[in-house]
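**Q** below are the sequence and a predicted model for it; my questions follow.
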Amino acid sequence: MSSTIIERVTVPGTRRSTAWVVPAIVFVLVASITIYVGSVPLDSSETRSLAPEVIFMSLWQHVQLVVISTVLTIAIGVPLGVLLTRSRTRGVGAVVLAAANAGQAVPSIGVLVLLAMIFGVGFWMAVIALVAYALLPVLRNTMVGIRQVDRALIDAGRGMGMSAREVLFTIELPLAVPVMLAGIRVALILNVGVATLAAFTNAGGLGSIISSGIALNRMPVLIVGSVLTICLALTVDWLAGIAERLLRPRGI
């Protein structure tokens, strides 16, 4: 008895790319809510809340909140994470991470309200709250990424005459980049979601459309604000995934 075995061989580069899936989903969602809003009768309050200039302004405010808070989070979290992995400060690392974990356990609306009571309301207060809430993933992943570097590689660098600074920038950070980028991506998505609550502190964003829909009991307004937030989160995650692949050092 003879049998024929057919092997399916995948040639590199022949697999269809799936990078178009997320943009296609976003396009379908935006097209769907556009058709939905155009097909239902809107009263005067709904028309004002869903005016193009209002939507674009809210979207721009949301993007500003996310971008500025994420940049500040990276600027604080990465250097602090690196500092806490040095031999002189390793003992402090556990304390800082415990404090950051405790802060992460606090509901995001609680952080916003607390900071609003201390600093007042407005755009920059919301940015401070977003930075405080998203700092943990960046800080933790920076520390984990550097700590997981093989000690033999560090010793080899030292044996070649590298200084501690050269070892950090030539060996440790490049090898820690994938883990660090994953933490930054998580922080970015967290900021997109939490930024919707900034509307309650007069900071604008897509949350203002959602809160208007809730306050006015207008379903079209609520649906548009929610779907746009979903679309923004999907788009940001897609762009972050592309950046993560491009910034990953070759060979890792």
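**A** Sure thing, it's come through. Numbering: from 1, shown residues only.
**Q** C-alpha only now, for contacts and for neighbours.
**A** Fine.
**Q** next one: the stretch of helix or strand residue 132 belongs to to chain centre, how far?
**A** For residue 132, the host element (DSSP states H and E) is helix 123-147. The chain centre lies 10 Å from the centre of helix 123-147; the measure is C-alpha atoms, centre = their mean, to the nearest Å.
**Q** repeat for stretch 230-249
**A** 9 Å.
**Q** again, but for stretch 83-103
**A** In this view, stretch 83-103 has its centroid 22 Å away from the chain centroid, taken as C-alpha atoms, centre = their mean.
**Q** now it: buried residues?
**A** For stretch 83-103, a neighbour-count test (16 or more other C-alpha atoms under 10 Å) marks 83, 84, 85, 86, 93, 96, 97, 100, 101, 103 as buried.
**Q** just checking, the fifth one touches residue 84?
**A** Yes: applying C-alpha atoms under 8 Å as the test, residue 93 and residue 84 come out as touching, 5.2 Å apart.
**Q** please give me every residue in contact with the residue positioned nearest the centre of the chain.
**A** Geometric centre of the chain, nearest residue: residue 188, 1.1 Å, by C-alpha atoms, centre = their mean. By C-alpha atoms under 8 Å, 6 or more residues apart in numbering, the contact set of residue 188 is 66, 70, 134, 236, 237.
**Q** if we take the residues you listed, which one ends up nearest to residue 162?
**A** The shortest approach to residue 162 among the contacts of residue 188 belongs to residue 70, at 32.8 Å (C-alpha to C-alpha).
**Q** tell me how many other residues crowd that closest one.
**A** 26 (other C-alpha atoms under 10 Å).
**Q** name the nearest residue to it, sequence neighbours excluded.
**A** Computed as C-alpha to C-alpha, 6 or more residues apart in numbering, the closest residue to residue 70 that is not its neighbour in sequence is residue 188, at 6.1 Å.
**Q** and the next helix or strand past the helix or strand harbouring that neighbour?
**A** Secondary structure assignment for residue 188, by DSSP H and E: helix 173-194. Using DSSP H and E, the helix or strand that follows helix 173-194 towards the C-terminus is helix 206-216.
**Q** so for that next one, what gets flagged as buried?
**A** Judged by neighbour count (16+ other C-alpha under 10 Å), helix 206-216 contains these buried residues: 206, 207, 208, 209, 210, 211, 212, 213.
**Q** take the one below as the second:
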Amino acid sequence: MWADYISFWRDRYPDLLNATWEHLSISLVAVALGVLVAVPTGIYLSGSRTKWVQNSIFTIANLFQTIPSLALLALLIPLFGIGVKPAIFALFLYSLLPILRNTYAGFQSVDPSILESARGMGYGRTQLLLQIQLPLAFPYIISGIRLTTVYVISWTALASLIGAGGLGQLIVSGIGVNKTELIVSAALCAIMLALLADRALGAVEKHFSQRARSSKSEASII
């Protein structure tokens, strides 16, 4: 049995490598778009005093999470056709809520007394954002990105159902031809991608958490 798997990996290595790269590319683009939209939005909401705006945006982000993956992909086909575009857009919509929520929570967690002390020392709004609020909130943001990335890598396998490629395509092909080696190999690659992304972002989160504690200690002295 193991000899069959080793032989299969040797013969299909280029296909697995290409599918893994496609899978990773789709995931990273979706998460990057989510970061570009959700982080600034979370920063804006943390400073907004208009409750209905906050509630409306969080409700919309929550709504995307309630739509089943296959249903969302099907709804996007008339707009984008089949392929990579609707897959990335669907994954982008799924990525918004965790990043948005963690960004908002991170900025809300900053001690108001630290901000007041900084204002008393002449810090402007931009200085407060870049030098105090963002460093203190960054571990929360990274935590949201970490969670989102792992989820998106897992969900990307479904994108193969609309012709987006990736490891999901190999899994579907393996099911179609009843090839267990293909199914297991592609699934293992997807699992490894998720685990590696989690470990890498976990190290980044730990690093910035330590820096945030140092920044908080320094800020409390102000």
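**A** Now that the structure is in, tell me what you want to look at. Model, not experiment: these values are computed from the prediction.
**Q** what's the counterpart of the residue nearest to residue 70 of structure 1 in structure 2?
**A** Counting by TM-score structural alignment, residue 188 of structure 1 corresponds to residue 149 in structure 2.
**Q** and if you look at residue 24 of structure 1?
**A** Aligned partner of residue 24 of structure 1 by TM-score structural alignment: none.
**Q** I'd like the distance between residue 24 of structure 1 and residue 252 of structure 1.
**A** Residue 24 of structure 1 is 30 Å from residue 252 of structure 1, where distance means C-alpha to C-alpha, to the nearest Å.
**Q** verify the contact between residue 132 of structure 2 and residue 217 for me.
**A** No: taking contacts as C-alpha under 8 Å, residue 132 of structure 2 lies outside contact range of residue 217: 11.1 Å.
**Q** what helices and strands are in contact with whichever helix in structure 2 runs longest?
**A** Longest among the helix segments of structure 2 by residue count, using DSSP state H, is helix 2-47. Of the remaining helices and strands, those touching helix 2-47 of structure 2 by 3 or more C-alpha pairs under 8 Å, 6 or more residues apart in numbering; DSSP states H and E are helix 84-108, helix 134-155, helix 167-176, helix 180-221.
**Q** got those as CSV, with distance to residue 39 of structure 2 columns?
**A** Converted to CSV, those look like this (distance: least, C-alpha to C-alpha, whole Å):
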stretch, distance to residue 39 of structure 2
helix 84-108, 6
helix 134-155, 8
helix 167-176, 29
helix 180-221, 16
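**Q** any idea which of the ones you listed is most buried?
**A** helix 84-108 (a mean of 24; mean count of other C-alpha atoms under 10 Å).
**Q** that helix to helix 2-47, inter-axis angle?
**A** Relative orientation of helix 84-108 of structure 2 versus helix 2-47 (axes from the mean of the first three to the mean of the last three C-alpha atoms, to 10 degrees): 50 degrees.
**Q** average offset between the helix or strand just after helix 84-108 of structure 2 and structure 1?
**A** As assigned by DSSP H and E, the chain's next helix or strand after helix 84-108 of structure 2 is helix 112-120. Compared with structure 1 after fitting, helix 112-120 of structure 2 has a mean deviation of 1.3 Å; criterion: mean C-alpha distance after the TM-score superposition for structure 1.
**Q** likewise for stretch 12-27 of structure 2?
**A** Looks like 1.1 Å for stretch 12-27 of structure 2 (mean C-alpha distance after the TM-score superposition for structure 1).
**Q** mind listing what's buried along that stretch?
**A** For stretch 12-27 of structure 2, a neighbour-count test (16+ other C-alpha under 10 Å) marks 16, 19, 20, 22, 23, 24, 26, 27 as buried.
**Q** where does it end up in structure 1?
**A** Mapping stretch 12-27 of structure 2 onto structure 1 (TM-score structural alignment) gives residues 51-66.
**Q** and for stretch 67-86 of structure 2?
**A** The aligned range for stretch 67-86 of structure 2 is 106-125, by TM-score structural alignment.
**Q** could you do stretch 175-187 of structure 2 as well?
**A** Going by TM-score structural alignment: stretch 175-187 of structure 2 matches residues 214-226.
**Q** distance from the chain centre to the matching stretch, please.
**A** Per C-alpha atoms, centre = their mean, the centroid offset for stretch 214-226 of structure 1 relative to its chain is 25 Å.
**Q** just the closest of the buried residues of stretch 12-27 of structure 2 to residue 179 of structure 2, please.
**A** For the buried residues of stretch 12-27 of structure 2, the nearest to residue 179 of structure 2 is residue 16 (14.2 Å; C-alpha to C-alpha).
**Q** which residue is the nearest non-sequential neighbour of the closest one?
**A** residue 186 (6.9 Å).
**Q** that neighbour and residue 140 of structure 2: what is the separation?
**A** Separation of residue 186 of structure 2 from residue 140 of structure 2 (C-alpha to C-alpha) stands at 32 Å.
**Q** for residue 36 of structure 2, same thing?
**A** 16 Å.
**Q** out of the buried residues of helix 206-216 of structure 1, who's nearest residue 114 of structure 1?
**A** So of these, ranked by how close each gets to residue 114 of structure 1 (C-alpha to C-alpha), first place is residue 207, at 18.5 Å.
**Q** so who does the closest one touch?
**A** Taking C-alpha under 8 Å, 6+ apart, we find residue 207 of structure 1 in contact with 195, 196, 197, 198, 199, 200, 225.
**Q** weed out the non-buried ones from those residues.
**A** 195, 196, 197, 198, 199, 200, 225.
**Q** would you format these as TSV with distance to residue 38 of structure 1 included?
**A** Listed next are those as TSV, based on distance: C-alpha to C-alpha, whole Å:
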residue	distance to residue 38 of structure 1
195	28
196	25
197	27
198	28
199	26
200	28
225	15
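**Q** since that was my last question, I'll sign off now.
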